[in-house]
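*Asks:* got a structure for you, letters missing:
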């Protein structure tokens, strides 16, 4: 670091020097890579974990789900990947539910464009015949394969979206047993003997993924043909099923109860939702609790559930570690981009809620990191706001393919475009603010909650929807901006756990007006040409 006689470098000047040095290093590395690799394309390993909030060791302090907690989860392999990646600490999904979120980041378009707000709607029928992330690589000569859960399966992706893959998509054989028949409670620690006859689904997914890497490694090393391998781990989705040895990592006495275990102060009733999944399991049903707001689970039961979730996360971390080792063993590390993400956040009693389906921080904040050989090897942490809709254009740019154009206002008949933007500039300038807000949404009965997250605040409006037209299978809705049924405003500097809704605070009236205008400008006045009903 340069020194200046008789003067002290300001924080701003010091950051300029750091950015300049980082840019010089990166340009030198890129030049070397170009000379040595003769412009070879990068492979892509696309890793997803289902229902994973940023409960990883690399997310600390205000970026962790419980910022004031002393608890530390064990995720050594993902932490190691983060140390050689661009780690995005403020990354937000567009929808806190598997199907709509995955559709959004795999098409690069927002839920009101894909018209997917549930688990059954297929975007090629509802939104348009959009080109997906793996399909774009397939169209550019890559072999694209996937295993586990990449798209949300079934009718929501017509059996994992055939046009996206070069080879028929693979699913684990024993998913039905361990998700439907073999588990009656919210969680189960499985012994080695039990896994002999019925391997855990994520173990099967691991083996399928390693098989793909081995099959494609020779062509990928020589540049004959590159691969895009998507690996979608099922856990920590309910039920939390994992090898029993991971339970030993977390003595029950170490598990904490979140400080914000009740609904926020002045939470609007129209924004509240019941826990959709947990009451399906015997151990929750036996509690015989009412479904009224703020009726959460007993503290000891809460600890048991949180412990099982943490064990499940550590289990997935171990599987990721085995994939990363295989990449190294196959000598693919120098030309393979590795991204890792969770498809949305998850509540474990925070805000009086269990699960997803919210516009809260816990529902929309998810882990995201991307390793690009030669560019992120030293590790980069960015607090800049990014959205999951940005993933598609980012990975495309990182791989050296033609960039994705920005979508026009109406893009139903535009097969390739994005409503996101590449966040690769953060590699050189991690403190740069690429956008001033991240947007998410969540429907309730006959209404939609739209939420924006800035660096300091979260603002949400719950808006009634009025069906104004139906032409065949298409539905048009008017967003009733003049009939707001609920407003939320949280100050994340003073209240990172979203305990106090300050929408009625007269001191913040100027912010409420500012955010409301911004939200309205971003969302518009109508939802047009939907094929699934919101009413």
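*Replies:* Looks like it came in fine. Please read these numbers as outputs of a predicted model, since none were measured by experiment. Residues are numbered from 1 along each chain as shown.
*Asks:* going forward, measure contacts and count neighbours with C-alpha atoms only.
*Replies:* Fine.
*Asks:* Report how many residues lie close to the residue nearest to residue 502 when sequence neighbours are not counted.
*Replies:* Nearest non-adjacent residue to residue 502, counting by C-alpha to C-alpha, 6 or more residues apart in numbering: residue 489, 5.2 Å away. Residue 489: 25 surrounding residues under other C-alpha atoms under 10 Å.
*Asks:* for comparison:
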């Protein structure tokens, strides 16, 4: 587990590291970087062995790059996960533990990945969700928060791209509900627009939904950037498959709903503590789901509804896959594909009925494991897979190494470039994650911080009371242990098994020692 150093020490380290880095050699051609975030994307992709997912374009890109099969998020919710990977620091260092925590307010001197690349000769551009939706962090980019022109209305500037529908009836209903919500509290998530049905399947062109519209903007922007002398770093963040599952009908039509299997682990893990699950408040915002129960209650979602939701998630993934295919075709057309590093990642997983739940926000691996695919110029081992442990916090130092930029000394991730060159080599022996469980979301109404360590054999979690004002852990309240090899779906907490107490003691020690003791040789 990470020791909590004062923030000013990190600020000093960041400043020293940046000042010591050399500028790029003049005249040397550096690769462009296309940094692609796909919100709420778990490894529901063909290249990851999902036999249902229809994702030919991502699968094709993976066949030309490296697929990381054991990548873990540091936190299974957007803002903390993205703050961590975009700064190269872990959550107890960023002190971003939940959705409302803002790293730029906590430490205005924080240097993010695009800031760092800008200082090393890159022109940085942001389209879509790279940081959390309502925290685009304009400081990070040379061209921040670009949006399609039709979404630049004044009343929509604080609205998230995920909240738009096609149906006028839905839009009118949304506006009425938003007005009512803002009267109760003027500061609301997504500016109060995150209401409406949990899915929509309009028969429209791809570009009429937000992701499709911003994909066209990305193409135009790439054409413009291709004319510049300096290399570019473009952050492109797709909103789907985040709720609502609102995508063109043709992507729903790719699937037979009855052929999509339901979750293989539909129950909360046996003997799990009462604070382990989130309350599904995210889904509860949508029409018809206001009364759903806590996963650790007797509540069970009906099969028909579960199938529609899972169908919508798969349709949304296929929609984004098609947009990526169109984008890559454009890159080839304008001649920048071969000299561009392309990295695709999900910020955390998502439960599709797993553990009697829908959404993220737990320490379970269904929420922590994410896809990570990298393709770069002159890459060896194209189409390779590695099952060695990596983490999202590794992306910052890895992209520095791929771009020929000195890796900042303060990074808390590890460049995975050596692993690309040797996919079967021994690498990290563990990944570290955590989650802040707030009183309003836990089954017992109390506040906790859960710390997680994943090894190839086991997944171990410790839960502590948490002082959210001071950011300090208190008394240890419980623990969980899952057999990663024999129970990958995490159905039974085996922490009480008398024959495993030596394993528990070892994992507890390694969790306390933290990430520095898990680094590859």
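*Replies:* Structure's in. What do you need? As the structure is a prediction and not an experimental result, all values here were calculated from the model.
*Asks:* Would you pull the TM-score for this pair?
*Replies:* Overlay of the two chains. TM-score (TM-score structural alignment, normalised by the length of structure 2): 0.82; 447 aligned residues with a C-alpha RMSD of 2.2 Å.
*Asks:* what's the counterpart of the residue nearest to residue 502 of structure 1 in structure 2?
*Replies:* Alignment note: residue 489 of structure 1 maps to residue 481 in structure 2; criterion TM-score structural alignment.
*Asks:* My guess is residue 112 of structure 1 contacts residue 526. True?
*Replies:* No. Counting by C-alpha atoms under 8 Å, residue 112 of structure 1 stays clear of residue 526, with 9.6 Å between them.
*Asks:* for the spatially most central residue of structure 1, what are its contacts?
*Replies:* Residue closest to the mean C-alpha point of structure 1, counted by C-alpha atoms, centre = their mean, is residue 343 at 3.4 Å. The neighbours of residue 343 of structure 1, taking C-alpha atoms under 8 Å, 6 or more residues apart in numbering as the test, are 48-52, 93, 97-98, 101-102, 366.
*Asks:* The longest strand belonging to structure 1 - contacts with which helices or strands?
*Replies:* The residue-count maximum for a strand in structure 1 (DSSP state E) belongs to strand 457-471. Counting contacts by 3 or more C-alpha pairs under 8 Å, 6 or more residues apart in numbering; DSSP states H and E, strand 457-471 of structure 1 packs against strand 447-453, strand 474-479, strand 486-491, helix 509-523.
*Asks:* Name the surrounding residues that touch the third one.
*Replies:* Contacts made with strand 486-491 of structure 1 from outside it, assessed by C-alpha under 8 Å, 6+ apart, are listed as 267-271, 456-463, 498-503, 512.
*Asks:* which of the residues you listed count as buried?
*Replies:* Neighbour-count burial (16 or more other C-alpha atoms under 10 Å) is assigned, among the contacts of strand 486-491 of structure 1, to 267-268, 270-271, 457-463, 498-503, 512.
*Asks:* aligned partner of the residue nearest to the centre of structure 1 in structure 2?
*Replies:* So residue 343 of structure 1 corresponds to residue 347, using TM-score structural alignment.
*Asks:* Next: residue 46 of structure 1.
*Replies:* Per TM-score structural alignment, residue 46 of structure 1 is aligned with residue 35.
*Asks:* Roughly how far does that match sit from residue 485 of structure 2?
*Replies:* For residue 35 of structure 2, the distance to residue 485 of structure 2 equals 32 Å [C-alpha to C-alpha, to the nearest Å].
*Asks:* more crowded one of the two?
*Replies:* Counted by other C-alpha under 10 Å, residue 35 of structure 2 and residue 485 do not tie: residue 35 has more neighbours, with 20 against 12.
*Asks:* The residue nearest to that one when sequence neighbours are not counted and residue 141 of structure 2: what is the separation?
*Replies:* Take residue 35 of structure 2 and drop its neighbours on the chain: the residue closest to it by C-alpha to C-alpha, 6+ apart is residue 235, 4.7 Å away. As judged by C-alpha to C-alpha, residue 235 of structure 2 and residue 141 of structure 2 stand 9 Å apart.
*Asks:* In terms of helix, strand or coil, where does the nearest residue to residue 167 of structure 1 once chain neighbours are set aside fall?
*Replies:* Excluding its sequence neighbours, the residue lying closest to residue 167 of structure 1 (C-alpha to C-alpha, 6+ apart) is residue 145, at 5.9 Å. Using DSSP: H, G, I helix; E, B strand; the rest coil, the structure places residue 145 of structure 1 in strand.
*Asks:* which residue in structure 2 lines up with residue 145 of structure 1?
*Replies:* In structure 2, residue 145 of structure 1 lands on residue 125 (TM-score structural alignment).
*Asks:* Report the next helix or strand after the longest helix anywhere in structure 2 in sequence order.
*Replies:* Ranked by residue count and defined by DSSP state H, the top helix of structure 2 is helix 303-334. Toward the C-terminal end, the helix or strand that comes next after helix 303-334 of structure 2 (DSSP states H and E) is strand 340-346.
*Asks:* just checking, what packs against the next helix or strand after that next one?
*Replies:* Per DSSP H and E, the first helix or strand lying C-terminal to strand 340-346 of structure 2 is strand 351-352. Counting contacts by 3+ C-alpha pairs under 8 Å, 6+ apart, strand 351-352 of structure 2 packs against helix 303-334, strand 358-359.
*Asks:* closest to residue 394 of structure 2 out of those?
*Replies:* Closest of these to residue 394 of structure 2 is helix 303-334, at 23.4 Å (criterion: C-alpha to C-alpha).
*Asks:* burial measure for the aligned residue in structure 1 for residue 323 of structure 2, as a count.
*Replies:* Counting by TM-score structural alignment, residue 323 of structure 2 corresponds to residue 319 in structure 1. Using other C-alpha under 10 Å, residue 319 of structure 1 has 19 other residues around it.
*Asks:* Now do residue 319 of structure 1 against residue 438 of structure 1, distance only.
*Replies:* 31 Å.
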